[in-house]
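Undergrad: Mind looking at a prediction? Sequence and model below.
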Amino acid sequence: MIITPTSAYQSIAFMKYDRPKLTTSKRVLARGHLVAGTLATALLVAAVSHPASAQICLRGVNLAGGEFGGSEGDYGQSYIYPSVETLDWAASRQMTAIRLPFKWERLQPKLNGPFDSAELTRLVEIVRQANGRGLTVILDPHNYAEYQNDRLGKGNVTAADFANFWSQLAPVFSGNPLVVYGLMNEPTDIGSAVWFEAAQAGLDAIRATGANNLVLVPGNIWSGASHWFDDQEGGSNAELFQNISDSADNFAFEFHQYMDDNFSGTNPTCPRVKDAILALEGVTGWMRQYGYKGFLGEFGGTSAPDCLAGLDEFGDYLASQRDIWIGWTAWAAGDWWGDYPLSLQPDAGVDKPQINVLKPYFQDLDRQCG
């Protein structure tokens, strides 16, 4: 398959979002409404234009903040996009990509309705700023396969609604090789066949607009590599997604994998590094068998010694399998993390120990992947 992208909380407890037995209040519905189409076209003219070139390894961090907030809240108070200083930092560390979480509900306040003009403007502008620094942006609707607490396939939200969302977003960045479309963050608590239908519908909707951008397709159950082969009603991720279809033949599978005792990314130490690597080896073999590529959208740990050693092992393993893995983004930097133990955000200009471990992989001279 063709892979074409190029180089480029406040007071939050020790947690990693929606995990089993965890709760989240990060669901804010932005106010206002306007049609996206005309506005998007006008804004896109101002975006940076880049020709497609070699397949560059996408290596960087998640820049969290756009997905923060409660059920109500304003920009700059409940949620935030990366600052210029944070983007400068990412570029200065020779990262080539950032994964940018945001909320489906904020961009599209009503299912099948028009996009919110203010939120779309913010999203286009942060992409423009990142692209201008040579950073590929992976757009990440950080919703766990739900919309306003309504789980896809279990209530009023359907695969058609999900397809409508992507039919409006895809044209905004169509043809920009420095923008990658991540279909959905960590689908969970959803039937495997239901998620496969929605993923295929989203991918088809993107291609129907004429957009040929790289698309990242996640699996069910938190996108976990460790869950790829799990038995589910309707079939495992491995069984279902070997049949994914893309008319542009430009997609990769997105996996997440943590190293703590339950693979959740919510614990202070990383005792399961070897098990996590085995999970990556398993999906690597599956992708090699079927001729697919992969992207590791989330992994990370605290500054505990076993976590730092694990980050190094992850970087080394993924570099050794660069024919399959097109890159990765570690979890997570962002301006509002405060003392969150997994934060990768620099402290007064000083890099976190986790970033110091990852730097050699950012700066790897052999940058070709896939």
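TA: Nice, I can see it.
Undergrad: can we go C-alpha only for contacts and neighbour counts from here?
TA: Will do.
Undergrad: Now the element after the strand or helix carrying residue 59, going C-ward?
TA: Here residue 59 sits within strand 58-63, counting by DSSP states H and E. Using DSSP H and E, the helix or strand that follows strand 58-63 in sequence is helix 84-92.
Undergrad: Could you point out the helix or strand that follows that following helix?
TA: strand 97-102.
Undergrad: in that following strand, what counts as buried?
TA: Neighbour-count burial for strand 97-102 flags 97, 98, 99, 100, 101, 102 (criterion: 16 or more other CA atoms under 10 Å).
Undergrad: Including distance to residue 121, could the residues you listed go into CSV?
TA: Putting those into CSV (distance: CA to CA, whole Å) gives the following:
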residue, distance to residue 121
97, 21
98, 19
99, 18
100, 15
101, 15
102, 13
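Undergrad: Might one say that residue 284 is in contact with residue 324?
TA: Yes: using CA atoms under 8 Å, residue 284 makes contact with residue 324 at a distance of 6.9 Å.
Undergrad: Show me the common contact partners of the two, please.
TA: residue 294 (CA atoms under 8 Å, 6 or more residues apart in numbering).
Undergrad: How many neighbouring residues does residue 73 have?
TA: 17 (other CA atoms under 10 Å).
Undergrad: Residue 84 now?
TA: Applying other CA under 10 Å, I find that residue 84 has 12 neighbouring residues.
Undergrad: what residues are up against it?
TA: residue 129 are the contacts of residue 84 under CA under 8 Å, 6+ apart.
Undergrad: Put this next to the first one:
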Amino acid sequence: MRVAPALAAFLALLPPAWGRIKYLGVAIPGLDFGCEIYGSCPPGERIFPLTEMGGSDGEGQMQHWVGNADMNTFRLPVPWQYLVNDQLGAKMDETNFNNYNKLMKACLDTGSYCMIDIHNFARWNGGIVGQGGPDDEDFVDIWAQLAKKYANNDKVMFGIMNEPHDLDIVRWAQTCQKVVTGIRKAGAESQIILLPGTNFASAETFVSSGSARLLAKISNPDGSKDGLILDLHKYLDINNSGTHVECTTDNVAGFKTIGDWLRKNKRQAIISETGASLDPTCIEKFCTQNEYIAKNTDVFIGFVGWGAGSFGFRYVMSLTPSGESGNFKDNELMTECIIKPFVEEAPKPTHTEEQTSTETASETKTSDSNGRTDSNESTDSTVSTESTGPSATTSTTKKILKETSSGLNEGSLETSAANEESDDEDDNVDDDDSAARPNFESPAMGATFAIIMPFLIGM
């Protein structure tokens, strides 16, 4: 056999790219406890994930994973209502923002990327943003205010909205475009902005719902699409609700569908929420899912597990480590299904990548000519402690309602999206297949060729 045919046959069996995932971490919930899928977020169930605020040790958890699991990304949910003290259209409440900024600072102080997550399901107290509920302008305004606060910190990511659902995806994409424009014009010109689709941002239906195609059309004010990343979620239980102990799918087929679309269209995504229980069915399937994601990091550039923070150990999908700060111990789901595939079995970063990462983490920004300052600076505002419940339980209402809304068939899609999908399905498809070619410069690929080349030459 000649070398070229042998090499071609071998390459056909390889994944498109296998490198270490760029953004890896865990969600640190607590402020969002009580948020329901219809956008109400009553304050009674909130448990601030900071000990200084009377809650759990989210700061210690983040330090633990940065130091012991090589993680670098944390998602920090916050209700829209909390930021504006329940006054739609108002400026951010100074005390509440300063409290949230304490959590942001705890995250940023680890050198990690910190993801703002407005946890309202594209709603405010039942009304869909831009679709009979709050005006687009109200939503753009809260994001513009946040963007101004963190405009000088490239480690802050903007997660536009947690899990939109049951809405007109065409109209939602228009809302997201306005938010992107508002964030960029507020001064946050280079940070990552995450674009969530409908059907709870499900990876399985991101293409079929029209979310991928419509959100991919969103651009920055200069016409570029730099930093605009699709935002995917997916659970493994019977109805994608994240409420059942048993896992019924490994999600590989769903992630392959969106992965193929991303590669063909030269786009990328972050899985900002996925999780499972410690049931044996989940250990198997969650590990399988994550192994697939870890081997397709050309298109899946980030992974955030759900969740830790203020979750107790009895929460069905808890990733909260046991023990105390400085002596935390991770559970089996974390060690086997997250740390193992994404860290221990992933290709090691090159010397250049390590140097760049270190330089980026050590950067400190100062005030610019417009008077904006580094968001890492602590605030002088008075801290008010949130009233909390007796135990770290999440909003069961959120997940139960989500379960009811989703039903056993996850594929309920918006008619308008389906109609437009059939009209111009391939609008954004680039026939150039260069994005699907193997990454010949990756360490894994280099090592592979070093091993197989002698055999191929001898054939």
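TA: That came through, no problem. Treat the numbers as computed from the prediction; the structure is a model and nothing was measured.
Undergrad: re earlier: so which of the buried residues of strand 97-102 of the first structure comes closest to residue 77 of the first structure?
TA: residue 102 (14.9 Å; CA to CA).
Undergrad: Residue 299 of the first structure versus the closest one, what's the distance?
TA: 18 Å (CA to CA, to the nearest Å).
Undergrad: for the first structure, what spans make up the helices?
TA: 36-46, 84-92, 104-107, 117-132, 159-169, 192-208, 237-241, 273-290, 305-320, 353-362 (DSSP state H).
Undergrad: Buried deepest among the ones you listed, which one?
TA: Of all these, helix 104-107 carries the top mean neighbour count, a mean of 24, counting by mean count of other CA atoms under 10 Å.
Undergrad: Name the nearest residue to the counterpart of residue 107 of the second structure in the first structure, ignoring sequence neighbours.
TA: Residue pairing (TM-score structural alignment): residue 107 of the second structure is matched to residue 130 of the first structure. Nearest non-adjacent residue to residue 130 of the first structure, counting by CA to CA, 6 or more residues apart in numbering: residue 87, 6.4 Å away.
Undergrad: Repeat that for residue 80 of the second structure.
TA: Closest to residue 80 of the second structure by CA to CA, 6+ apart is residue 118, at 5.9 Å.
Undergrad: Centre-most residue in the second structure?
TA: residue 272 (1.9 Å; CA atoms, centre = their mean).
Undergrad: Looking for the alignment partner of that residue in the first structure.
TA: Per TM-score structural alignment, residue 272 of the second structure is aligned with residue 297.
Undergrad: Please apply the same query to residue 309 of the second structure.
TA: So, by TM-score structural alignment, residue 309 of the second structure is matched to residue 334.
Undergrad: Its match is in contact with residue 79, isn't it?
TA: No: counting by CA under 8 Å, residue 334 of the first structure does not reach residue 79; the two are 10.9 Å apart.
Undergrad: between those two, what contacts are shared?
TA: residue 65.
Undergrad: For residue 200 of the second structure, which non-adjacent residue is spatially closest?
TA: Nearest to residue 200 of the second structure is residue 163, by CA to CA, 6+ apart, at 4.0 Å.
Undergrad: how about the one you found, what does it touch?
TA: So residue 163 of the second structure contacts 119, 120, 121, 122, 196, 197, 198, 199, 200, 201, 233 (CA under 8 Å, 6+ apart).
Undergrad: from those residues, which is closest to residue 141 of the second structure?
TA: Using CA to CA, those come closest to residue 141 of the second structure at residue 122, 14.6 Å.
Undergrad: Find the nearest non-adjacent residue to the counterpart of the closest one in the first structure, please.
TA: Correspondence of residue 122 of the second structure to the first structure, assessed by TM-score structural alignment: residue 145. The shortest distance from residue 145 of the first structure to any non-neighbouring residue, by CA to CA, 6+ apart, is to residue 187 (4.7 Å).
Undergrad: again, but for residue 242 of the first structure
TA: Going by CA to CA, 6+ apart, residue 242 of the first structure has residue 290 as its nearest residue, at 7.1 Å.
Undergrad: Wait, the one you found touches residue 244, no?
TA: No: Residue 290 of the first structure sits out of contact with residue 244 when judged by CA under 8 Å, with a separation of 11.1 Å.
Undergrad: sorry, back to before: measure the residue nearest to residue 200 of the second structure to residue 35 of the second structure for me?
TA: 12 Å.
Undergrad: shared neighbours of these two, which are they?
TA: In contact with both residue 163 of the second structure and residue 35: 119, 120, using CA under 8 Å, 6+ apart.
Undergrad: How about the contacts made by residue 168 of the first structure?
TA: So, once contact is read as CA under 8 Å, 6+ apart, residue 168 of the first structure ends up touching 36, 37, 115.
Undergrad: what residue of the second structure matches up with residue 346 of the first structure?
TA: Under TM-score structural alignment, residue 346 of the first structure pairs with residue 321 in the second structure.
Undergrad: now residue 119 of the first structure
TA: Using TM-score structural alignment, residue 119 of the first structure pairs with residue 96 in the second structure.
Undergrad: residues contacting the nearest residue to its match once chain neighbours are set aside?
TA: Once flanking residues are discounted, residue 96 of the second structure sits nearest to residue 83: 5.9 Å by CA to CA, 6+ apart. By CA under 8 Å, 6+ apart, residue 83 of the second structure lies in contact with 92, 93, 96, 97.
Undergrad: what residues are up against residue 86 of the second structure?
TA: residue 80.
Undergrad: do you know how far it is from residue 80 of the second structure?
TA: 8 Å.
Undergrad: The match of residue 119 of the first structure contacts residue 80, correct?
TA: No: using CA under 8 Å, residue 96 of the second structure is not in contact with residue 80, being 10.9 Å away.
Undergrad: Report how many residues lie close to the closest residue to residue 142 of the first structure other than its chain neighbours.
TA: In space, and not counting its chain neighbours, residue 142 of the first structure is closest to residue 185: 4.7 Å by CA to CA, 6+ apart. With neighbours defined by other CA under 10 Å, the count for residue 185 of the first structure comes to 27.
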